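S.K.: sequence-free structure coming up:
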C-alpha cells in the first residue's frame, strides 16, 4: 500500500476490456437516495400521525410511543449514513471506486450495522407492547407471556449483534482497512445470522396478533377483516 495512491487507484481490477472510470461512472446513487427518502417519508408520516393522535387527541402517551419515536428518529440518522455512502461511491462498480472511497464506504457500512440493532429493537418493542395491550388487557395468557419472551429474546439478539459489529475487528480500523494487521470476526456469518434471526422474529411477531384474533368471540367475517389489518405487517 505504501507505493499506491489510494485516491486514484481503483479498488478492484476491472473485467477484460473495461476501463476504470473514477470521475463520472454509472451509479445507482439516485435510486439509493429515492428509496431512502420514500422509506423515511412513510415511516416518519406514520409515526407523526400516531404521535399526534396519542399526544393531542387521546392525551395518553405510553412507553411504546416513545420507543417508536426513538426508532424513527434513529432511522433518519440511518438514512443519512446510507445517502452519504452513496455520495462516496456506494452503488458503483468497484473498479469505478478508488481505494480511499471504498474505505469510507466500509466505515459507513459499519456505522449502519451498529445503528441497526437498537433501532430495530425499539421498533419491535413498540409493536410487541402494543400487541400485549390489545390482546391481554385483563389476563395473563399465552400471548402475554409470549410477548415477554420475545422482548427478552430480541434484547439478547440485538445486543449481541450490536457488540459483534462494534468489535468486528481488532483494531476497529481493520473493518474498513483490511490491509491492516489484526484479527476480525466473520462479518458475513454475522450478517447471515442476523437475517435468519430477524426472519424468525418477524414471523413470530406477525403470528401473535393473528392467534389473538382467532380466539375473539366475533363472526368469522370480522375476524378475517381484523386479521387482514394486522397481516399488512407482511409488507
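M.R.: Everything's here; your move. Note that the structure is predicted; figures quoted are calculated from it, not measured.

S.K.: contacts and neighbour counts: CA atoms only from here.
M.R.: Noted.

S.K.: After the longest helix along the chain, which helix or strand is next?
M.R.: Selection of the longest helix in the chain by residue count, based on DSSP state H, yields helix 99-135. Under the assignment DSSP states H and E, the closest C-terminal helix or strand after helix 99-135 is helix 142-166.

S.K.: Just the strands from this protein, written as ranges.
M.R.: 169-170, 183-184 (DSSP state E).

S.K.: Next, the angle helix 142-166 makes with the longest helix of the chain.
M.R.: Here helix 99-135 runs at an angle of 170 degrees relative to helix 142-166 (axes from the mean of the first three to the mean of the last three CA atoms, to 10 degrees).

S.K.: Give me the distance from helix 99-135 to the chain's centre.
M.R.: 4 Å (CA atoms, centre = their mean, to the nearest Å).

S.K.: Check which helices and strands it is in contact with.
M.R.: In terms of contacts (3 or more CA pairs under 8 Å, 6 or more residues apart in numbering; DSSP states H and E), helix 99-135 is packed against helix 63-87, helix 142-166, helix 187-214.

S.K.: circling back to that earlier point, switch the strands of the chain over to CSV; also include mean neighbour count and distance to residue 102.
M.R.: Formatted as CSV, the strands of the chain follow (neighbours: other CA atoms under 10 Å; distance: least, CA to CA, whole Å):
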stretch, mean neighbour count, distance to residue 102
strand 169-170, 17, 17
strand 183-184, 14, 18
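
S.K.: Please render those strands as TSV that adds distance to residue 129 to the earlier fields.
M.R.: Shown next, in TSV, are the strands of the chain (distance: least, CA to CA, whole Å):
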stretch	distance to residue 129
strand 169-170	35
strand 183-184	37
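
S.K.: Between the ones you listed, which one is closest to residue 71.
M.R.: strand 169-170 (26.9 Å; CA to CA).

S.K.: Show me what that closest one is in contact with.
M.R.: 175, 182, 183, 184, 185 (CA atoms under 8 Å, 6 or more residues apart in numbering).

S.K.: and the first one, how many residues sit next to it?
M.R.: Just to be clear, that refers to residue 175. Residue 175 has 25 neighbouring residues, counting by other CA atoms under 10 Å.

S.K.: want to compare, so here's the second one:
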C-alpha cells in the first residue's frame, strides 16, 4: 500500500492561484472576536441560570450539565484557521481539523437538543403550571418537540459515530475504512433544528396574546419570548452554508468553519433564551432591581396591598357589586370593592409578589354567601398551583 504524502496540498487551487501554506489568508481575528463574545454570553447565562435554580429555587436539572463545545472551535482557529481555503492547507493539517470537527459535532449534537428540551420544559412550567392541563395544544406541542429533540439527539450521535469502520477513519485520512457519506445527515439535522427553532418561537405566542394584560404588556412579553428569532436566523444561515459545504467538496475546509461559526451562534442564542426566565427573579432577589430604581429616583416601595389596605371598600359595598349569571354557572364580580386575600398558589400570573418562589398572589375572594354550588373560583385556584 502506497504511503500518503502528508505534505501535499489538501486541494487543487483554481487556475492562477498559488497555494500559501505558511500564512494563508484567513479571518481568525473575526473568529476570535465572535467566538469569545458567544462564549462570554453563554457562560454568563449559564452562571445566572445555575445561581437562580440552585441557590434561589433550590433546584438542579440535568440540562445544566451541558456547558457547550467551544474547545473544538478554538482548536480549529489554531489549525487550519477559519475561512481558509482548502488549497492553502496541507494534508497533515487536515487530520487534527477533522478530529476537532468530529468533537464539535458530538458536543453540538448533545448541547442543542438538551438546550431546546430545557427551554420547552421551562415554558411548560410557566404556561402550564403543574403540567395538569394535558388538553392544551401548547402542552402537547411542547411534548412532541421534546420527543423530536430526543430522537434527533440519539439518531445524529449514532450516525456520527458509525459513519466509518474502523472508527478512527472518521478523522484520520491515513486509515483506510468503509465509510458512508454523512451529507444527508448534515442537511437533515440542519432542517430539524431550523424547524424546531421556528416551532419553539411560535408556540408561546398564542397563549401570550390570550393573557388578560394590556396590549402594551402583551407586546413586551411577546418580544421577550420572540428572541428565538435570532436562533432561527442563525439556524437558517447554518443550513444554507451546510448546503454549500455539501456541494463544494473541493473547498470543504473553508465551509466547515463557516458552518461551525453559525452553529456556535445558534447555540449561544439557545443559552440566552434558556437563561431569560431566571433574570427577573435574580434582579429582584439580589436587590439589583431595587438599586437601579433608587438611582433613577423611582419608587422602591412594595406595590402589594398591605393588611390595612387589603379591602378596597367595606363589605357592604362589595356585596352590592356582584351579580349572578345563571346561564354560565358562575358569579360575575366587578373589579371595585372586591376583598383581597393572600393564598398559597394560583394559576394566575397577572400579579405576583411576596415569597421567595413568587407563590404569594393576591386573589379576589367571594363573599361568604356566594360560596355555593355556582362558585368555581376556589376550585379553580386550588386545583392548579402556579410555580416558576
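M.R.: Cool, got the structure. Please read these numbers as outputs of a predicted model, since none were measured by experiment.

S.K.: Can you give me the TM-score here?
M.R.: Superposed pair, TM-score by TM-score structural alignment, normalised by the length of the first structure: 0.87. Supporting alignment: 226 aligned residues with a CA RMSD of 2.0 Å.

S.K.: need the contacts of strand 169-170 of the first structure in TSV with distance to residue 52 of the first structure, can you?
M.R.: Conversion of the contacts of strand 169-170 of the first structure to TSV gives the following (distance: CA to CA, whole Å):
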residue	distance to residue 52 of the first structure
175	42
182	50
183	49
184	46
185	44
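
S.K.: between the residues you listed, which is nearest residue 44 of the first structure?
M.R.: residue 175 (31.6 Å).

S.K.: wait, what's in contact with the closest one?
M.R.: Here residue 175 of the first structure is in contact with 106, 107, 110, 168, 169, 184 (CA under 8 Å, 6+ apart).

S.K.: Reformat these into JSON lines and put distance to residue 199 of the first structure next to each item.
M.R.: Listed next are the contacts of residue 175 of the first structure as JSON lines, based on distance: CA to CA, whole Å:
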{"residue": "106", "distance to residue 199 of the first structure": "25"}
{"residue": "107", "distance to residue 199 of the first structure": "26"}
{"residue": "110", "distance to residue 199 of the first structure": "21"}
{"residue": "168", "distance to residue 199 of the first structure": "23"}
{"residue": "169", "distance to residue 199 of the first structure": "26"}
{"residue": "184", "distance to residue 199 of the first structure": "26"}
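
S.K.: Go through those and name the one nearest residue 51 of the first structure.
M.R.: Once CA to CA is applied, the member of these that ends up nearest residue 51 of the first structure is residue 110, at 31.0 Å.

S.K.: Just tell me what the closest one corresponds to in the second structure.
M.R.: In the second structure, the residue paired with residue 110 of the first structure is residue 102, using TM-score structural alignment.

S.K.: And residue 191 of the first structure, by the same measure?
M.R.: Match for residue 191 of the first structure (TM-score structural alignment): residue 186.

S.K.: can I assume that match is in contact with residue 241?
M.R.: No: using CA atoms under 8 Å, residue 186 of the second structure makes no contact with residue 241, being 10.7 Å away.

S.K.: who's in contact with the residue nearest the centre of the first structure?
M.R.: Closest residue to the average C-alpha location of the first structure: residue 116 at 4.5 Å, with CA atoms, centre = their mean. By CA under 8 Å, 6+ apart, the contact set of residue 116 of the first structure is 78, 162.

S.K.: thinking again about what came up before, can I get the helices and strands packed on helix 99-135 of the first structure in TSV with distance to residue 122 of the first structure?
M.R.: What follows is those, written out as TSV (distance: least, CA to CA, whole Å):
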stretch	distance to residue 122 of the first structure
helix 63-87	5
helix 142-166	10
helix 187-214	13
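
S.K.: And those helices: which comes nearest residue 136 of the first structure?
M.R.: Taking these one by one with CA to CA, helix 142-166 is closest: 5.9 Å.

S.K.: Can you state the residues of the second structure onto which that closest one aligns?
M.R.: Against the second structure, helix 142-166 of the first structure falls on residues 137-161 (TM-score structural alignment).

S.K.: That stretch vs the first structure - mean distance after superposition?
M.R.: On superposition with the first structure, the mean distance recorded for stretch 137-161 of the second structure (mean CA distance after the TM-score superposition for the first structure) is 1.2 Å.

S.K.: higher neighbour count, residue 186 and residue 241 of the second structure?
M.R.: residue 241 (21 against 18).

S.K.: ok, and what's touching the match of helix 142-166 of the first structure?
M.R.: Taking CA under 8 Å, 6+ apart as the rule, stretch 137-161 of the second structure contacts 102, 105-106, 109-110, 113-114, 116-117, 120-121, 124, 128, 131, 133-134, 167, 182, 185, 189, 192, 196, 200, 203-204.

S.K.: Now with 7 Å, please.
M.R.: 106, 109, 110, 113, 117, 120, 124, 128, 203 (CA atoms under 7 Å, 6 or more residues apart in numbering).
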